[in-house]
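K.L.:
Next input, structure requested:
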Amino acid sequence: MIRRERGIFFVYSIGLDIGTTSAKAVLYTANNEEICACEIAYPLLKRKVNYAEQDPDVVVDACFTVLHHVINKGQIQGKDVSLVALSSAMHSLIAVDQNGKPLTLAITWADNRCAPFIKTLKGTSQGRHFYENTGIPIHPMSWIGKIHWLRENERSVFKQAYKFITMKEYLCLRLTGHYVVDHSMASGTGLYHLRKQAWDKDVLAFLEISEDKLSSLVPTTYELPPLTAEAQALLPVGTDCRFFIGAGDGVLANIGADALEKGTVAITIGTSGAVRTLVDDVVTDELQRTFCYALTEGKFIAGGATNNGGMALQWFIDQFSKGMQTEANGRSIHELIIKSAANVPAGSEGLLFLPFLNGERAPFWDPDARGTFFGVSMHHQHAHFARAVMEGVLYSICSVVNALKQSLGTIDRVQASGGFARSPEWVQMLADIIGQDVSLPPSHHASALGAVLLAKHAIGELDMFTAAKTEKKEQALLFKPNLQHTEVYQELFAMYERLYQKLETEFSAIAAFQSK
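P.N.:
The predicted structure is shown next:
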């Protein structure tokens, strides 16, 4: 039965996910079943060494266009979409002027330009104080480093900035003309006091900015004000369609992947990767290995993110696999690479890859870390390197899993999502490396689904803490670890962690050389 509220039939809903390299729109039925999904890619700009930026207007245009595409693909009428809910990659920073025009590109989580300052701050008592209050490790992804860099290196931009906002805030500004940020996205900036649920006055004083330079804080259940006439004219939905602000993509992935119970973690690998679990209070780590984000009042997401997920495999394909031809059945080059890697024995016959192509976040939080192949021998072929890259991404995930276990105790259930979940071979490697069952929900678009479920939770349509269960759990695929492979991986994973420790000093040296 279709429910009616405020004169709106709950027929279709859309989860709009603003990613690092693409915008995705997923269309759902009234019962939250996925109908179809569309994606529009945009570049991650690398203008200089250690830079990683987006063009804000290109991203917004992609978001508007992908909504048109998903409605057309679903063969529905835009007026029948009653709800659009937002998800977004976290940590991006845009300085805008008084007219809302960007003064900078969007400086993403992958941008390491402020690394020298961050290395200085991280080991101080002040750095620890900031981490304990905000739950965000001292790392270039944090706005502390980004805004400090602007203050010291782009003084005119720093002074001219009317607001500092995330990519999702810029989209909301283009939609409504209002500056608002949900508590989840705010908690990813490093400027938000988790326990006070407010902007952190100590951090703001340190950065020499006032609170009016930041958007107004709103709950993750917040419904956006009516759209501007300009935005409405560009969108394919009716004037009755309701837009909800949602949360960060990682927080929402736990909702969409049914990872809201104690002892359950969501492992997401898209461009980057992350391991997250729901907690009832703010959780920080003595070694500052994990983050903590706001979800809703009294609920938080603890975990750790890695810089190099699907990005690492894409790099390998772009740099070393362009000459490969797709097979006659039309499979993509990604499928061919993964299939060839699956034919290589577990452990890549002694070839290890440290996947730190873009520095690393959890658990090392080292922007100077660099990618490394170790153990290269004459018998290693292209497929060995491909598998080593895939395994290296999962070794980094495993190191975060272990850090969470040390902080929070045992992990009983693992839910996987993200682009890597399209590959059964890669998911099986994950089960083998962590030595635990891995459950794969029917859809790998966990963040988009989580955004829709959170919005419907906000209006009383459902309870998000139970909505992703029942039939979704029955439909999930279960990957059990091959214990012989797990034994191989345990030996190699120990070597992987030792390699990082041994190379840490040299990573700093080579990073300094590359920055000359």
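K.L.:
Could you use CA atoms for every contact and neighbour count after this?
P.N.:
Will do.
K.L.:
And for the closest residue to residue 296 other than its chain neighbours, the neighbour number?
P.N.:
Distances taken as CA to CA, 6 or more residues apart in numbering place residue 220 nearest to residue 296, at 6.5 Å, with adjacent residues excluded. Residue neighbour count, defined by other CA atoms under 10 Å, stands at 25 for residue 220.
K.L.:
need the contact list for residue 326.
P.N.:
Residues near residue 326 by CA atoms under 8 Å, 6 or more residues apart in numbering: 332-333, 336.
K.L.:
what's the answer for residue 14, then?
P.N.:
25-28, 81, 83-85, 448, 452.
K.L.:
Show me the residues you listed that map onto helices.
P.N.:
Of the positions in the contacts of residue 14, 448, 452 sit in helices, assigned by DSSP state H.
K.L.:
could you flag which of the contacts of residue 14 are buried?
P.N.:
The neighbour-count test (16 or more other CA atoms under 10 Å) marks 25-28, 81, 83-85, 448, 452 as buried among the contacts of residue 14.
K.L.:
ok, which pair from the residues you listed is furthest apart?
P.N.:
The two members of these with the most space between them (CA to CA) are 81 and 448, at 15.1 Å.
K.L.:
and the residue of the chain positioned farthest from its centre, helix, strand or coil?
P.N.:
Ranked by distance from the centre of the chain (CA atoms, centre = their mean), the top residue is residue 378, with 37.2 Å. Under DSSP: H, G, I helix; E, B strand; the rest coil, residue 378 falls in the coil class.
K.L.:
rewinding a little: any chance of a markdown table for the contacts of residue 326, columns distance to residue 434 and secondary structure?
P.N.:
Below are the contacts of residue 326 laid out as a markdown table (distance: CA to CA, whole Å; DSSP: H, G, I helix; E, B strand; the rest coil):
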| residue | distance to residue 434 | secondary structure |
| --- | --- | --- |
| 332 | 28 | coil |
| 333 | 27 | helix |
| 336 | 25 | helix |
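K.L.:
let's see this one next to it:
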Amino acid sequence: MNVLLGIDLGTTSLKVSLYSETGLRIGSQSREYPIQVPQPGFAEQDPLDWWNAFINCCQQLKADYPEAFEQIAGIGICGQMHSQVYLDQHDQILRPAISWMDQRTASIAERYNRDASIKDLIFENTSNTASTTYSAMHIRWVKENQPEIWEKTESILIAKDYLKFRLTGQKATDYSEASGTLLFDNQREKWSQEMFDLFEIPSQLIPEVSASDVIIGTVSAEAAKITGLRAGIPVANGSTDNSASAFGAGMISSSQVTLIIGTAGVITVCSDKPLIDHLDRTLCWHYCLPKHWVTLGIMQTAGESLQWFKNSFDPPDETGTESGDIFNRYNESIRNVPDGSDGLIFLPYLNGERTPYWDSNARGVFFGINLKTEKSHFIKAIMEGVSFGLRNNIETVESLGIQIQDVRAVGGGLKSQVWLDILGKIIRKPITTISGHDTANLGNIILCGKAIGLYTSYAETIQQLVKTDRTVAYPDGSEIYEKQYPLFLELYQDLKPTFKKAAG
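P.N.:
Okay, here's the model as predicted:
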């Protein structure tokens, strides 16, 4: 039996899973690690925390599943985007990795966006605009503010690529990961020398880029000794966690969508050409498949909106119940609340909003409170407001010239049949949920399996390994939601100047 190992290097934890070649998850281990905040607006991590978490997971999996662990035929990997590791000439870490969450580069991004010609140049080369998220902004900050670090820097690796380097001794990255640097020409699938020149970053600091489904090296004798893995196991190039998760949910064709309601809300739309948004509302990145791209809409606080409500009005010390119990009670409590929550509309902008507004001043609003409004109305209105926000993002992507047909849903928020039905009525497209909760590592092992020749066709492999759960379809939607949705959009536009005034 061939066994494949998947590694998902997330922002706060790393998960390692063993799979059979038939897609059966044999076992899984995860380890958490901290985010360091040396000062407000900063967010950093120790790359050794990632490596040590991986070692611990491997050792535990080997102890729990010794036979399967010895049969590992390949390793697939994905990870958090943007976060970068600085190495010296001896490949020693020079400073903590700067996380994608870090906001220290706001003034640098503003500097590049202020000049229209430079902003246009960046967009022309990368299909995106500068923001605090991109690696190039962080690298530029190190160059300007830590010259003693910059002078010693010989190579820069994104998070998962550092783990690959520790495993194989090879430095490499993939198209999807390169998209998050703002140094990559997404349309031409190659590094942009113009961006290296603009940001004054020597191109030799950045590794070669290639497809996700190629083998970049094998587990070294040194790594084998530390992790317990067998030396010589092939390691795939891998992809971003967003790409791997969408791929593990079965997204392989243009017009397919993966929708996630987790802390944030994310729609990832697959296309066979870059969908360029000249209005700068969405993100355009490369997918984990060659000649495939993804357009992303990202809500800041989706599932987190309901979590906020729970923390504020049903804290554990008062209810004595766990989060899962509370959310089950919420589902029951809203069953008799009519669609539209008797006129209550929620704007889910509790911590600003990303796409399509990019408005850090936006805030959450309950509109339409009346004497009939009860606690259950607020709960359902939150679910409806988040769903309106997701529809807004879907329609924004469709305005770029693609008709979305197939929506695949993953993430904890849509375990609720009630919320799934609300979302189905609001977006008016069929939504299919995916069985299992580790789609990122499933995507990892499919990419790896293809790289080592275990799988020959992605379409056939997806059909065999990705299992769907349930589908909801409300093509006609709901009359009340069709009336409320324009009001939802209008409320934000009317309040936008007020949000800005309040922030000032």
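K.L.:
Using TSV, lay out the buried ones among the contacts of residue 14 of structure 1 together with distance to residue 407 of structure 1.
P.N.:
Formatted as TSV, those follow (distance: CA to CA, whole Å):
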residue	distance to residue 407 of structure 1
25	35
26	35
27	37
28	37
81	43
83	38
84	36
85	32
448	29
452	31
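K.L.:
Closest one of those residues to residue 34 of structure 1?
P.N.:
Among those, residue 28 lies closest to residue 34 of structure 1 (CA to CA), at 4.6 Å.
K.L.:
Show me what the closest one lines up with in structure 2.
P.N.:
Under the alignment by TM-score structural alignment, residue 28 of structure 1 pairs with residue 19 in structure 2.
K.L.:
Dead centre of structure 2: give me the residue that sits there.
P.N.:
Nearest residue to the geometric centre of structure 2 (CA atoms, centre = their mean): residue 242, 3.9 Å.
K.L.:
Now do the contacts for it.
P.N.:
residue 440.
K.L.:
That one and residue 297 of structure 2, how far apart?
P.N.:
Noted for residue 242 of structure 2: a distance of 12 Å to residue 297 of structure 2, by CA to CA, to the nearest Å.
K.L.:
Same question for residue 57 of structure 2.
P.N.:
Noted for residue 57 of structure 2: a distance of 33 Å to residue 297 of structure 2, by CA to CA.
K.L.:
These two: who's more crowded?
P.N.:
Per other CA under 10 Å, whichever of residue 57 of structure 2 and residue 297 has more neighbours is residue 297, with 25 against 22.
K.L.:
any idea how far the host helix or strand of that one is from the chain center?
P.N.:
In this assignment (DSSP states H and E), residue 297 of structure 2 forms part of strand 293-299. The chain centroid and the centroid of strand 293-299 of structure 2 are separated by 9 Å, computed with CA atoms, centre = their mean, to the nearest Å.
K.L.:
Show the subsequent helix or strand relative to that strand.
P.N.:
Next element after strand 293-299 of structure 2 (DSSP H and E): helix 303-313.
K.L.:
Tell me the buried residues in that following helix?
P.N.:
So helix 303-313 of structure 2, judged by 16+ other CA under 10 Å, has buried residues 303-306, 310.
K.L.:
Which position in structure 2 pairs with residue 480 of structure 1?
P.N.:
Using TM-score structural alignment, the partner of residue 480 of structure 1 in structure 2 is residue 473.
K.L.:
That match and residue 428 of structure 2, how far apart?
P.N.:
Noted for residue 473 of structure 2: a distance of 7 Å to residue 428 of structure 2, by CA to CA.
K.L.:
before we move on, what about residue 417 of structure 2?
P.N.:
Counting by CA to CA, the separation of residue 417 of structure 2 from residue 428 of structure 2 is 16 Å.
K.L.:
Compare these two (neighbour count), which wins?
P.N.:
Shown here are residue 417 of structure 2 and residue 428; by other CA under 10 Å, residue 428 has more neighbours (17 against 13).
K.L.:
if I line the two up, what does that one land on in structure 1?
P.N.:
Aligned counterpart of residue 428 of structure 2 in structure 1: residue 435 (TM-score structural alignment).
K.L.:
these two touch, right, that match and residue 479?
P.N.:
No. Applying CA atoms under 8 Å, one finds residue 435 of structure 1 not in contact with residue 479, separated by 10.5 Å.
K.L.:
Next, find the distance separating whichever residue in structure 1 pairs up with residue 113 of structure 2 from residue 287 of structure 1.
P.N.:
Alignment note (TM-score structural alignment): residue 113 of structure 2 maps to residue 122 of structure 1. Per CA to CA, residue 122 of structure 1 is found 11 Å from residue 287 of structure 1.
K.L.:
what's the answer for residue 133 of structure 1, then?
P.N.:
Using CA to CA, we find residue 133 of structure 1 at a distance of 15 Å from residue 287 of structure 1.
K.L.:
Ok, residue 38 of structure 1 next?
P.N.:
For residue 38 of structure 1 relative to residue 287 of structure 1 (CA to CA), the value is 40 Å.
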